[in-house]
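[1] Quick one: sequence and predicted model below, then my questions.
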Amino acid sequence: MSASLPLEHAASWYAASANAVPERPPLAGDVSCDVCVVGAGFTGISAALHLAEQGLKVMVLEAARVGYGASGRNGGQIVNSYSRDMDVIEERFGAQTARALGDMAFEGNRIIRERIAGYGIDCDLREGNLFAACNARQLKGLKEHKALWERYGNTSLELLEGDAYKREVSAEGYTGALVDHSGGHIHPLNLVLGEAAAFESLGGVIFEHSPLLSLEHGSPVVLKTAGGTLRADRVVMAGNAYLNGVLPELEGKSMPCGTQIITTEPLAEDVARSLLPNNMAVEDCNYLLDYYRLTRDNRLIFGGGVNYGGEDPSNIEALIRPKMLKAFPQLANVKIDYAWSGTFLMTLNRLPQFGVLNDNVYYAQGYSGHGVTCSHLAGRLISEVMTGRDGRFDAFAGLPHLPFPGGRMLRVPLSAVGAWYYQTRDKLGI
């Protein structure tokens, strides 16, 4: 992780409303442990907590603060499954792989709820999310999506055709929606902070402000920061889009992408309920989708767009506010209190990348926009493979890690061309 990263959280509503936690000191001197986890986001903390529950001595190195990256900046939506639909997985990788992944498609959601209940984490859990269709083609896709998910065990789905969607969201222009009653939304930063506290309650140690400068493969693995050296029998690389050269063999097979979010001032109760009567989270079905939900203090969080390469736009509000007003023109005079960017990691096939290097350095990354749930699943699978239960981890590790056409030099412009193509299809409804 680059030492040039800023050390504090982005100026988001999440950071402004985060639960109070102690600041952890950086690594100093020489220490050792059974497992070192690099990165204190959802993947890293999920893995660390699962491993600590198995009785292992675990330490976490974090370049900035717990939840600094995508885990503390995302839309906060608990969306089931993966960024690729199960029918695509079945077609490309076969029925056996599809069944293995399908059996785990809704587990990340359950893990989140188990953590919240088991450790008493205060993170504003709310029930339900819906996928909104913007044209007839997308509504047909939602019908197929419902049948597909039901094949893999999600029986909590409800299709709303025509204007029936207005029971849940007052935005104009949708042709229907699919409600997932098993989904929901949370304050993501408070969730990862609560999970980190749970990990520490079991004896785990987190070093913040400790960017990784080098990793020397071997037994043990030697990890060096500016302040010290950590030796570990095994390592979990969980930096996702923020590893910055530490695993160069993976960089050509993934791409950092930015997404932007704005948050309004608090809305009057009647206004907030008029927008989202049952307080569900919403995302539309466009290739470059919009997503939104309400906070506990009746702010509207609204996000959208993808910036390939991960660079922050100069004016986030100017980019996202028109999207919000297209959905809710009645908010024209509402003030925007917060605007921020977050970087996630996208893979070419939109499936996560799991694997192991030199037999003792494990990694999980590249959730391609579905990281809230899948990262929690990744943490459990990493703990399983490290304690002798490797079948489920291997189902993901066996997926191909495809390089982007053109490599690092051309992945951004070629992806932008592809996005333009799919955006055009969305606008034309084809």
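    Nice, I can see it. Numbering: from 1, shown residues only.

[2] C-alpha only now, for contacts and for neighbours.
    Noted.

[3] helices or strands up against the longest helix along the chain?
    Ranked by residue count and defined by DSSP state H, the top helix of the chain is helix 407-428. Judged by 3 or more CA pairs under 8 Å, 6 or more residues apart in numbering; DSSP states H and E, the packing partners of helix 407-428 are strand 300-308.

[4] Okay, buried residues for the strand it packs on please.
    300-308 (16 or more other CA atoms under 10 Å).

[5] helix or strand right after it?
    Remark: after strand 300-308, the chain's next helix or strand is helix 316-327, criterion DSSP states H and E.

[6] Please compare the first structure with the one that follows:
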Amino acid sequence: MEARLPGDELEEREERGDGAEQAAELAEEDSRPTVSSSNHGMDRKVLLAARVRPMSERELAVKSEMCVRVDCDNGYLALMDPETREAKVFVLDHVYDSSAPPGRPDSQRGASYASNRSVFADLGKVCMQSLMGGYNAAVVLYGQEGTGRTHTMLGHEADPGLLPRLLEDMVDLAEVQDGKWAVRGSVYKIESERVLDLLSRDPTRKLTVRSNASATGSEVVGLTWKLLAGSEDCEELVNLVHRSCKLHSDAATLLCSLELCSRVYRPHPHPNRSSVEELKCLSKLHLVRLSRKSGAEDSAMMKALKVPQAVSVDKSVLAWSTVMSALAEKQLLMSQGRLADQSAPHVPFRSSLLTRVLEDSLGHQARVVVVATVSPSSSAYRESMHTFRHVVRSKEVKRMKTNPELLHTYSHIPEFIPSAGGGWRWAYSTRVTIDKEQSERLSPK
């Protein structure tokens, strides 16, 4: 069934609300850097964002056409099939158009060009508000290899990414507390269902993950933490993450965990010695560069050859998207008041090491930011669709405050359709046929 383009119903955007307004509500609820222990399960929020990178030299050389159409102001992204000319329109919280060729001055990139500063203004500030309110947070970057995940995470000297800017704000926040707070960070990777500590002197040593008895979720036993007391410490951590992104294969999921801690002083067992300082975690933030091998055919060949990395990549990504989908279903039932009528959906956090590590930053009262990075080239259409198939599964996990019935706004009453893995799933996107007038409406400026 053909559906109208979202551009025909822009007035509905006001009912839906955008991420900036929700972030302002969070700031209004708790403007002080004080940790709150109150339970706001319904306030959990997932922000979905997409970022379109510029055409690569290889794509320009083969004269690939643009298959991505965006409306950044209203959060619409359309992926056009280069063969059928049909498109699927995705409605997101934020869409960032960074497709202007690199090297141009800002004045020639257009008003819609999104730099790392723009991304942080929308997404990074929400994470900081979450940390200041005592909630955990996670930033998950997912996309085809070479689509800008590392650039969004780290950036460069002239335009730092999410990690350097978040570190700067967290350290500044700790300094305001006159030494009562501290920030520490760790860098590790999950590859072939093994956790490897990249801050350790022996990065090949396998670490174990166990349930945390004193808190919700799991912890990595023996993980090395670095105290971040100033700009030099932060720069060292960012450089380590940058080296890790270059050295380690894309089959590994790279994680950088940051904790905002309070300093607790306990008396030493020996009466003549000074008290012992301990760090108690108040809130934590995970930045995740999710593993992704480019090329479905290459991945299938690796599976056929029984290469462990190919299997673990699919397992981690599938487990993450399944957990987000289960949380979405649970949130939907809760908003409709039907959670008590049936057993709560099972959230399979233990299906992979990645979801076990991220458990306390995905469910419960955590805020999650999912950034899908895509190429605008028609040659990458299938990979881009693969990216969004996983991302949109978390579409329903939203902070619905005023009208929970509007959960499916812009979905045009989504249908249950057969899932490739068996069972049924929601069809979140709207399938439309793009004509010339509609194509111009969603064309990048």
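    Happy to help now that I have it. The structure presented is a predicted model; accordingly, all values stated were derived computationally and were not measured.

[7] Fetch the TM-score of the aligned pair.
    Superposed pair, TM-score by TM-score structural alignment, normalised by the length of structure 1: 0.26. Supporting alignment: 189 aligned residues with a CA RMSD of 7.3 Å.

[8] re earlier: how much does the longest helix of structure 1 deviate in direction from strand 300-308?
    Helix 407-428 of structure 1 runs at 130 degrees relative to strand 300-308, counting by axes from the mean of the first three to the mean of the last three CA atoms, to 10 degrees.

[9] buried ones in helix 407-428 of structure 1?
    411-412, 415, 419, 422-423, 426.

[10] Could you export those as a markdown table, including distance to Ile206 of structure 1?
    Formatted as a markdown table, the buried residues of helix 407-428 of structure 1 follow (distance: CA to CA, whole Å):
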| residue | distance to Ile206 of structure 1 |
| --- | --- |
| Arg411 | 35 |
| Val412 | 34 |
| Ser415 | 36 |
| Ala419 | 39 |
| Tyr422 | 42 |
| Gln423 | 42 |
| Asp426 | 44 |
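
[11] Next, give me the two most distant ones among the residues you listed.
    Spatial extent of these (CA to CA) is set by the pair Arg411 and Asp426 at 22.3 Å.

[12] just the buried residues of strand 300-308 of structure 1 now: which is nearest Glu249 of structure 1?
    Distances from Glu249 of structure 1 to the buried residues of strand 300-308 of structure 1, taken by CA to CA, are shortest for Tyr308, at 20.1 Å.

[13] Distance-wise, check Pro164 of structure 2 relative to Glu175 of structure 2.
    17 Å (CA to CA, to the nearest Å).

[14] of the two, who's got more company?
    Pro164 (21 against 16; other CA atoms under 10 Å).

[15] Please list all residues in contact with that one.
    By CA atoms under 8 Å, 6 or more residues apart in numbering, Pro164 of structure 2 lies in contact with 154, 234-235, 238.

[16] so how many other residues sit close to the residue nearest to Gly391 of structure 1 when sequence neighbours are not counted?
    Distances taken as CA to CA, 6 or more residues apart in numbering place Val385 nearest to Gly391 of structure 1, at 7.6 Å, with adjacent residues excluded. Using other CA under 10 Å, Val385 of structure 1 is surrounded by 15 other residues.

[17] Assign Val385 of structure 1 to helix, strand or coil.
    What DSSP: H, G, I helix; E, B strand; the rest coil gives for Val385 of structure 1 is helix.

[18] need the helices for the stretch 101-250 of structure 1, in chain order.
    Counting by DSSP state H, counting those that start in this stretch, one finds helices in the stretch 101-250 of structure 1 at the ranges 107-119, 136-151, 188-201, 248-251.
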